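Enquirer: Using only what follows, build the 3D model:
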Amino acid sequence: MHVVPGLKVLYFGTPVVLVSTLNEDGTPNLAPISSAWWLGQHCMIGLGNNAQTTANLLREGECVLNLPSSAMVDAVDRIALTTGKRTLVDYKVEQGYRHEPDKFGAARLTEQASELVKPPRVAECPVQLECRLVTVNPFGGPERHATAFEVEVLRAHVEEELVIPGTHHVDPIGWDPLIMKFCEFFGGGRNVHPSRLAEGWKMPHRVAAV
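Expert: The predicted structure follows:
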């Protein structure tokens, strides 16, 4: 039997992406998101309008989409409730966000120079996609509180062990992406780590302790 609960959140399961951009002063920003999908060599990502990443992408027109494996969940969770914005809006303060100017340091991740864009890659991520901005679309209603960005993938970097020998394809068995489902972290079909984001959003979850 189906019920009609009026769902508040529609995060049925999407890959976590660490988006690296450049701040106005040239320092790198790193933000975990989970609103992304790909078609061909293009990707759509969704970001809140109050995010530092949104401001950076609109200004600079470049980013790197770094895809962490499920084994990197600790690093992602460490920056889940951080923002590059110096001034926080009220709802982020209530959710427990804090300003963090050094996202790479806070996550304990390593900057790696990109080849075609200015923002750095995340060295530890098995998949790194250098991208340029193509189109910008207001999103979310009735008030437009978010932005959907279409980016073109200029260059894809993939750990050699994940590439099927003799092909240009990723091994779907070897690749275990970190997935976010309803603000909780999953990998290999199981909950892999408690989520600060779920706590901040006060999600009424029933997941087993990790």
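Enquirer: CA atoms for contacts and neighbours, from now on please.
Expert: Will do.
Enquirer: next structured bit after the longest helix belonging to the chain?
Expert: Identified as the longest helix of the chain according to DSSP state H is helix 52-60. Using DSSP states H and E, the helix or strand that follows helix 52-60 in sequence is strand 62-67.
Enquirer: got the buried residues for the next helix or strand after that following strand?
Expert: The helix or strand immediately downstream of strand 62-67 is helix 73-78, counting by DSSP H and E. Buried residues in helix 73-78, counting neighbours by 16 or more other C-alpha atoms under 10 Å, are found at 73-77.
Enquirer: Here is the second sequence; please produce its structure so I can put it next to the first one:
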Amino acid sequence: MNMKSSGTHVVVHPGMLYYGNTVVLLSTTNPDGSTNIAPMSSSWALGDTIVLGMGLGSRTAENLAARGQAVLSLPGPELFAQVERLGDMTGVDHARSQHGHGSMRVRDKFSAVGLTPEPCDLVSCEGVRECRLQIEVKVVHCEEDVGHGFLLVQAHVLRVHADPAIVVAGTSHIDPTAWKPLIYNFRHYHTLAPQIGESAITETPTAAR
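Expert: Okay, the predicted model is just below:
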């Protein structure tokens, strides 16, 4: 390892920069109209736009490029075992291993890991009932990354579904004290610790929390 000139940090080479990303179970529509679900953690949201990143050649990437719709179901920490098992499954015939995952061909992933499909309003693929937050989206742009190993997708939010227990009563605000997402932090599963403060620009009513 090399030291910075200041001597305060060392140069490292992580195998993958998964620095505390929220886990998503991404549903897409297969060619036969059935739903494929796959775990991912490369996503971020800006307003009504969500950016997704996934490996080229996966069933998810093929479905997104071909049919342009998806559901993002955000699991809580109680679902980490199902998420991890899904990582060993693929929906394509040309199954291949990615980082030790994605080598087992599975037709019905919902049943295989004990999750329940739930119909959505504006897209044909199904969400995951056990996930307390679900987001329907349509794809607006797809392109390969600069290294030609991943598909980068920009998607527009169509509708958000939430368990009433995580919504501030009388509002459309997600209560951050009630909602704890599953987080993938350098290939380890975590969730949020207790709140230590709040942003000055928060719009969530304090009195309701």
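Enquirer: how about the residue nearest the centre of structure 2, what does it touch?
Expert: Closest residue to the average C-alpha location of structure 2: V24 at 1.8 Å, with C-alpha atoms, centre = their mean. Shown in contact with V24 of structure 2 (C-alpha atoms under 8 Å, 6 or more residues apart in numbering): 39-41, 43, 72-75.
Enquirer: Where in structure 2 does the longest helix of structure 1 fall?
Expert: Mapping helix 52-60 of structure 1 onto structure 2 (TM-score structural alignment) gives residues 59-67.
Enquirer: gap between the longest helix of structure 1 and the chain center?
Expert: 14 Å (C-alpha atoms, centre = their mean, to the nearest Å).
Enquirer: after superposition, how close is that helix to structure 2?
Expert: Compared with structure 2 after the fit, helix 52-60 of structure 1 shows a mean deviation of 0.6 Å (mean C-alpha distance after the TM-score superposition for structure 1).
Enquirer: tell me what that helix is packed against?
Expert: strand 17-22, strand 28-33, strand 42-48 (3 or more C-alpha pairs under 8 Å, 6 or more residues apart in numbering; DSSP states H and E).
Enquirer: now for these, which one comes closest to A156 of structure 1?
Expert: Comparison of the helices and strands packed on helix 52-60 of structure 1 against A156 of structure 1 by C-alpha to C-alpha identifies strand 42-48 as nearest, at 11.5 Å.
Enquirer: ok and the closest one relative to strand 62-67, angle-wise?
Expert: Put simply, strand 42-48 of structure 1 runs at 90 degrees to strand 62-67, going by axes from the mean of the first three to the mean of the last three C-alpha atoms, to 10 degrees.
Enquirer: Let's verify W44 of structure 2: helix, strand, or coil?
Expert: strand (DSSP: H, G, I helix; E, B strand; the rest coil).
Enquirer: and it, what pairs with it in structure 1?
Expert: Using TM-score structural alignment, W44 of structure 2 pairs with W37 in structure 1.
Enquirer: That match and L65 of structure 1, how far apart?
Expert: For W37 of structure 1, the distance to L65 of structure 1 equals 11 Å [C-alpha to C-alpha, to the nearest Å].
Enquirer: More neighbours: these two, which one.
Expert: The neighbour comparison of W37 of structure 1 against L65 (other C-alpha atoms under 10 Å) goes to L65, with 29 against 13.
Enquirer: for structure 1, what spans make up the helices?
Expert: Using DSSP H, the helices of structure 1 run over residues 52-60, 73-78, 90-95, 103-107, 196-200.
Enquirer: re the thing from before, now distance to L22 of structure 1 too, for the buried residues of helix 73-78 of structure 1, in CSV please.
Expert: Converted to CSV, these look like this (distance: C-alpha to C-alpha, whole Å):
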residue, distance to L22 of structure 1
V73, 23
D74, 23
A75, 20
V76, 19
D77, 21
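Enquirer: nearest to V170 of structure 1, of those?
Expert: Of all the buried residues of helix 73-78 of structure 1, V170 of structure 1 sits closest to V73, with 20.8 Å by C-alpha to C-alpha.
Enquirer: got a list of what L22 of structure 1 touches?
Expert: Per C-alpha under 8 Å, 6+ apart, neighbours of L22 of structure 1: 28-29, 56, 60, 63, 118-119.
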